[in-house]
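A.B. asks: sequence and predicted model, in that order:
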Amino acid sequence: MTSGRQLSEVLNHRRAGVLLHPTCLPSRHGLLGQSARRFLDFMAEAGLTVWQTLPLGPTHADLSPYQSLSAHAGNQEFIDLEELVAAGLVRQDELGSENNSAQRKSVLALASDRFFNDSEARPEASGRDEFTAFCAANAQWLDDYCLFCAIREVYPDQSWLGWPSELRNREPGALARFTETHWESLRRLRFEQFLFDTQWHRLRDYASERCILLFGDIPIFVAHDSADVWAEPYLFKLDKNGQPQCVAGVPPDYFSPEGQHWGNPVYDWDAMAKNDYAWWLSRLDTQRRFFDLIRIDHFRGLHAYWEIPADQPAPKNGYWVEGPGTRFLEACFGRFPDLPLVAENLGIISDEVEALRHSFRLPGMTVIQFGFDGSAGNPHLTHNQRRRDLVYSGTHDNDTTLGWYLSLDNHTRGYVDHYLGNSADPMPWPVIRAGFQSVCQLAMFPMQDLLGLDGSSRFNTPGTTSGNWIWTLDWSLCADGLADRIHELARLYGRLP
């Protein structure tokens, strides 16, 4: 089988890229405008041609991109309000001095009112036709998402299980009455998604002009408190009250000795198969519009996933359940022959999981930090890596490479130094150089590694619920010839565009 022409084109050349979620960009009024363009300019100067992000969806209070309110929607917090000033929808003095969610909501509501009022008078200048086309093209998910968010605004302290029963159970009459009385909020929410989509695609064009590809991430599971589960609960293993009967996680392993309890409801794959995985195909179609390359997080869950009974929440009480495997992937590539998928194949990976990945010729991941267990056969060591796979110094779930190195015992640190040639360069540059040298066509580096930062700049620690997802880039750290240093490695090891 083939994974498609587009993926082949992406991996046809040696490339280097950077892993940085947009929330890491410093910006007073939004992320998808000048701040993101400045980052793309830095990438172009450094010879980096792939920008990898985490999932782009709106988050819960914990800020985790892997527990989104929607598998389709963009995070309205990313919208650059300065762009609305340029469009004449708000004045500079109306942006305010604070950049918090309440202030942003107020500004976006003001912009929404002006957009629709102007569109009645000057439809050719307002973008109303584009808005109407966007709503029509995305109606399959947009209407439910906006209803979900509008109801959440009325009941801000409740998940959908705590809503009045007629709204929780989606009684048509109740939804019609709610729509009638909250039309302004629903219109604003649609407008926000239109703005996100417009700004993202404008940014994607800017990246393309600089030969930079955008690389996205799809969590295999979705949050229980999400528009997706509320809108189509029959696709998930829920009880009659909407509570998960079992949840997803991973068993104890070297990465997490106690295992992990993610809390996501698991799919009823039999129900999904009845309509040829239409829910997933729609989700993939959305991400295809956003990205040139897409990673499926926890790919091994397509072969078998760790199911934890809801009434026995310790991860050790879980068990493996067979996933949809070949039939699912055949449906995906049958619909999208050029689907540019990368498999996240880290953790407990069996031969059967790798066989499934290889049968669809999907690239996998290697992480240099994982290579030093003392075995010369470790697949993460650079001499064992494969051309078609991706190499990372570390991922968003790892400590920074410098933080990792400093945490090693003396024996392992000596092994790392010896393997990397006892370089005179300070860590993490020996690991970065090894990534550039790798036979892998695509080498990826978290921005914290390219900046040489220690563990205080770690982005996420799996299994913890505080202090994550908040690191912010300091532009001053990108000075002193950093782009030139990266560019020289890209030139030396054949990774320039």
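C.D. replies: Yep, it's here.
A.B. asks: drop to CA atoms for contacts and neighbour counts, all remaining ones
C.D. replies: Noted.
A.B. asks: which residues of the chain fall in strands?
C.D. replies: Counting by DSSP state E, the segments of the chain that form strands are 15-19, 50-52, 213-218, 246-250, 260-265, 293-296, 304-309, 319-322, 341-343, 365-367, 390-392, 442-446.
A.B. asks: can you tell me how far the closest residue to Ala231 other than its chain neighbours is from Trp163?
C.D. replies: In this structure, Ala231 finds its nearest non-sequential neighbour in Asp144, 6.5 Å apart by CA to CA, 6 or more residues apart in numbering. When distance is defined by CA to CA, to the nearest Å, Asp144 is 15 Å away from Trp163.
A.B. asks: and for Leu235?
C.D. replies: 20 Å.
A.B. asks: I figured the residue nearest to Ala231 was touching Ser226, is that so?
C.D. replies: No: the pair formed by Asp144 and Ser226 falls short of the contact definition of CA atoms under 8 Å, at 10.2 Å.
A.B. asks: looking at the two, which is more packed in?
C.D. replies: In terms of neighbours (other CA atoms under 10 Å), Ser226 is the more surrounded of Asp144 and Ser226; the figures are 22 against 17.
A.B. asks: for the residue nearest to that one when sequence neighbours are not counted, grab the count of nearby residues.
C.D. replies: Excluding its sequence neighbours, the residue lying closest to Ser226 (CA to CA, 6+ apart) is Leu69, at 4.3 Å. Applying other CA under 10 Å, we find 25 residues neighbouring Leu69.
A.B. asks: check it against this one:
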Amino acid sequence: MSNKWRIIIMRTSGILMPISSLPSPYGIGTMGKEARRFVDFLEKGGQTYWQILPICPTSYGDSPYQSFSSFAGNPYFIDLELLCKDKLLTKIECESYKWGKKPQYIDYGIMYVNRYDLLKKAYDRFKKNVPADYDDFCKNEAEWLDEYTLFMALKDANGGVAWSEWDEDLKFRKPEAIEAAREKYNDDINFYKMLQYLFFKQWTALKAYANDKGIRIIGDVPIYVAMDSADVWANPTQFYLDEELNPIEVAGCPPDAFSADGQLWGNPLFRWDVMKKDKYTWWTKRISAMAKLYDIVRIDHFRGFDSFYAIPAKNDTAKNGVWKEGPGMDLFNELEKKLGKLPIIVEDLGFLTPSVKKLLKDSGFPGMKVIQFAFDSREDSDYLPHNYPTHCVVYTGTHDNDTVMGWMKTAPKESVKFAKDYLNLTKEEGYNWGMMRAAWSSVADMAIVPMQDLLGLDSKARINIPSTTGGNWQWRATPEQIDNKLAKKLHRCMEMYARLREEPEAEESDAETEDKKTASKKTCAKKTSAK
């Protein structure tokens, strides 16, 4: 695996920018012209990668890491202007809704009400002129699409409550009840199928545009899924649930220096013993689907495959959890056997035991380094650039970190002083540019910086504060922030640190090849004569 990866990622760079954070007149970033303009910006900036956050439908809390489905696309990302071109909506209709007062932030409350109301207008027109490839899409994706769309239709019919609170026959998926529901809610099911058709149509076109420009997309795959999801409802035996289909233990992180109570994520845990017996079929389907969506897959919380923290589901903190053994290389060997060698990055942050480090080495996947984590002055750190191996991906920060400019104000004074001394950070250069310089100049094969760091934004542009609800996942860029001047400056940095995207060589005609051979012979003849 590692040899294959060396070829893919050697001295490259990219930008972390969620689709939701792109500029848009309609409340949230989408897969339309601003996404293409961002791809153009990456191309001009000499970048190779666009890293995004999960693109699945968000549930309570608006986190892309808590989704109603691991396979579906987020309807919010469907571009309204493209729907106008398809005559499914009109510009007047799009502008008749309120999309929030602040263009720098997403108002998810408004989005939930208005976006779906508008998309239902599109559905009324879609039904009258169904595209020729719609039925093929539904058949090709039926394995997850049928369950997800029924799940969403039933959620609507039940006032949005979790599936664990539905009627017993639907909760336990009694065949007669499921069949009756499919018939009763057929129109609602088809509405959600249309949304997925439109999402994947637009996503496929956007990805093709990016790839044609030499930009490859890194997509994020959370290790865990939400309890209130089609994944768990349709596959309860794959998760650690009791006879009443309630979680027995849930996921999280133990207490540490940053959190006295630990982190209680609440996701149901996998029954790895059951998954092993069926050769990890669910995981194979999931990674296979993600490999089709993205050029490179980033797997979140990699250490959970070595050992995972299990917390009693009834607890209200993460204090009383225990560590349990994960599937280890058995899972990844099975995935490679079925899917071949896939380009994968893994998030291996936090306290790493020897067994986690061994799993990373055995897998051959590159792990992550985050520069913000490097400056605890009490000890040497693997996150300091002079300790990096080449086979890794370095970030200034991730979606869970403050921005560099925010970190400079909020981190402990001794840590900030250490960073300034170690990286020679100055106000004249810009603290954000100094920290990005450290990433780009390091030996790491790949360097990724969040867009907020490139723009030099403070804590107001932070994406997420872990273990908090409300106020997260909201930041958006404005159109004037993403300009050619910034792209040119970025391109110069890529030249300086040998991270420019490699352009594919154009194929030469036979005549051009012959002309070059002739010119080469003449040059050699002149040199020989001169001697």
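C.D. replies: Yep, it's here. The structure displayed is predicted, hence computed values, not measured ones.
A.B. asks: more neighbours: Leu235 and Trp163 of the first structure, which one.
C.D. replies: When neighbours are counted by other CA under 10 Å, Leu235 comes out ahead of the other of Leu235 of the first structure and Trp163, with 20 against 17.
A.B. asks: how about the more buried one: what's its closest non-neighbour residue?
C.D. replies: If you skip the residues right next to it in sequence, Leu235 of the first structure has Asp268 as its closest partner in space, 5.2 Å away by CA to CA, 6+ apart.
A.B. asks: the second structure: which residue goes with the one you found?
C.D. replies: In the second structure, the residue paired with Asp268 of the first structure is Arg271, using TM-score structural alignment.
A.B. asks: residue in the second structure matching the residue nearest to Ala231 of the first structure?
C.D. replies: Using TM-score structural alignment as the criterion, Asp144 of the first structure maps onto Glu147 of the second structure.
A.B. asks: ok so, going back, wait, which of the strands of the first structure is closest to Tyr415 of the first structure?
C.D. replies: Within the strands of the first structure, the stretch nearest Tyr415 of the first structure is strand 365-367; the backing value is 16.5 Å (CA to CA).
A.B. asks: quick one: average offset of that closest one versus the second structure, please.
C.D. replies: Strand 365-367 of the first structure: mean distance to aligned residues in the second structure after superposition is 0.3 Å, counting by mean CA distance after the TM-score superposition for the first structure.
A.B. asks: what stretch of the second structure does that strand fall on?
C.D. replies: Alignment note (TM-score structural alignment): strand 365-367 of the first structure is matched to residues 368-370 of the second structure.
A.B. asks: returning to that earlier point: count the neighbours of the match of Asp268 of the first structure for me.
C.D. replies: By the measure other CA under 10 Å, the count of residues near Arg271 of the second structure is 16.
A.B. asks: distance of it from Lys314 of the second structure?
C.D. replies: 19 Å.
A.B. asks: what's the answer for Ala251 of the second structure, then?
C.D. replies: In this view, Ala251 of the second structure and Lys314 of the second structure are 12 Å apart by CA to CA.
A.B. asks: who has more neighbours, the two?
C.D. replies: Residue environment comparison for Ala251 of the second structure versus Lys314 gives the larger neighbour count to Ala251, 23 against 11, counting by other CA under 10 Å.
A.B. asks: who touches the equivalent of that one over in the first structure in this structure?
C.D. replies: When the structures are aligned by TM-score structural alignment, the residue of the first structure matched to Ala251 of the second structure is Ala248. When contacts are counted by CA atoms under 8 Å, 6 or more residues apart in numbering, Ala248 of the first structure is found next to Phe221, His261, Trp262, Gly263, Asn264, Pro265, Val266, Tyr305, Trp306, Glu307, Ile308.
A.B. asks: hmm, the second one is touching Gly249, no?
C.D. replies: Yes: here His261 of the first structure reaches Gly249: they are 4.6 Å apart, a contact under CA under 8 Å.
A.B. asks: shared neighbours of the two, which are they?
C.D. replies: Shared contacts of His261 of the first structure and Gly249, counting by CA under 8 Å, 6+ apart, come down to Ile308, Pro315.
A.B. asks: more neighbours, those two?
C.D. replies: Using other CA under 10 Å, the more surrounded residue of His261 of the first structure and Gly249 is Gly249, with 26 against 20.
A.B. asks: was I right about that one contacting Ile308?
C.D. replies: Yes: here Gly249 of the first structure reaches Ile308: they are 6.9 Å apart, a contact under CA under 8 Å.
A.B. asks: identify the contacts common to those two.
C.D. replies: Shared contacts of Gly249 of the first structure and Ile308, counting by CA under 8 Å, 6+ apart, come down to His261, Pro315.
A.B. asks: number of nearby residues for Arg170 of the first structure?
C.D. replies: 14.
A.B. asks: same check on Phe39 of the first structure?
C.D. replies: Here the neighbour count serves as a burial measure; for Phe39 of the first structure (other CA under 10 Å) it reads 17.
A.B. asks: what's the answer for the one 4 residues further on, then?
C.D. replies: Counted by other CA under 10 Å, the residues lying close to Met43 of the first structure total 23.
A.B. asks: do Ala439 of the second structure as well
C.D. replies: 25.
A.B. asks: for it, what are its contacts?
C.D. replies: Ile371, Pro385, Val394, Tyr395, Thr396, Ala447, Ile448.
A.B. asks: farthest-apart pair in those, please.
C.D. replies: The largest distance within those, taken as CA to CA, falls between Pro385 and Ile448 and amounts to 14.0 Å.
A.B. asks: of those two, give the one with the bigger neighbour count.
C.D. replies: Comparing Pro385 of the second structure with Ile448 by neighbour count (other CA under 10 Å), the higher total belongs to Ile448, at 25 against 21.
A.B. asks: surely that one and His399 touch.
C.D. replies: No: judged on CA under 8 Å, Ile448 of the second structure makes no contact with His399 at a distance of 11.7 Å.
A.B. asks: ok, longest helix in the first structure?
C.D. replies: The helix that spans the most residues within the first structure, counting by DSSP state H, is helix 183-209.
A.B. asks: quick check: that one aligns to which part of the second structure?
C.D. replies: Under the alignment (TM-score structural alignment), helix 183-209 of the first structure falls on residues 186-212 in the second structure.
A.B. asks: so what's the spatially most central residue of the first structure up against?
C.D. replies: In the first structure, the residue lying closest to the centroid (CA atoms, centre = their mean) is Pro55, at 1.9 Å. With contacts taken as CA under 8 Å, 6+ apart, Pro55 of the first structure has the following neighbours: Pro65, Tyr66, Gly216, Asp217, Ile218, Pro219.
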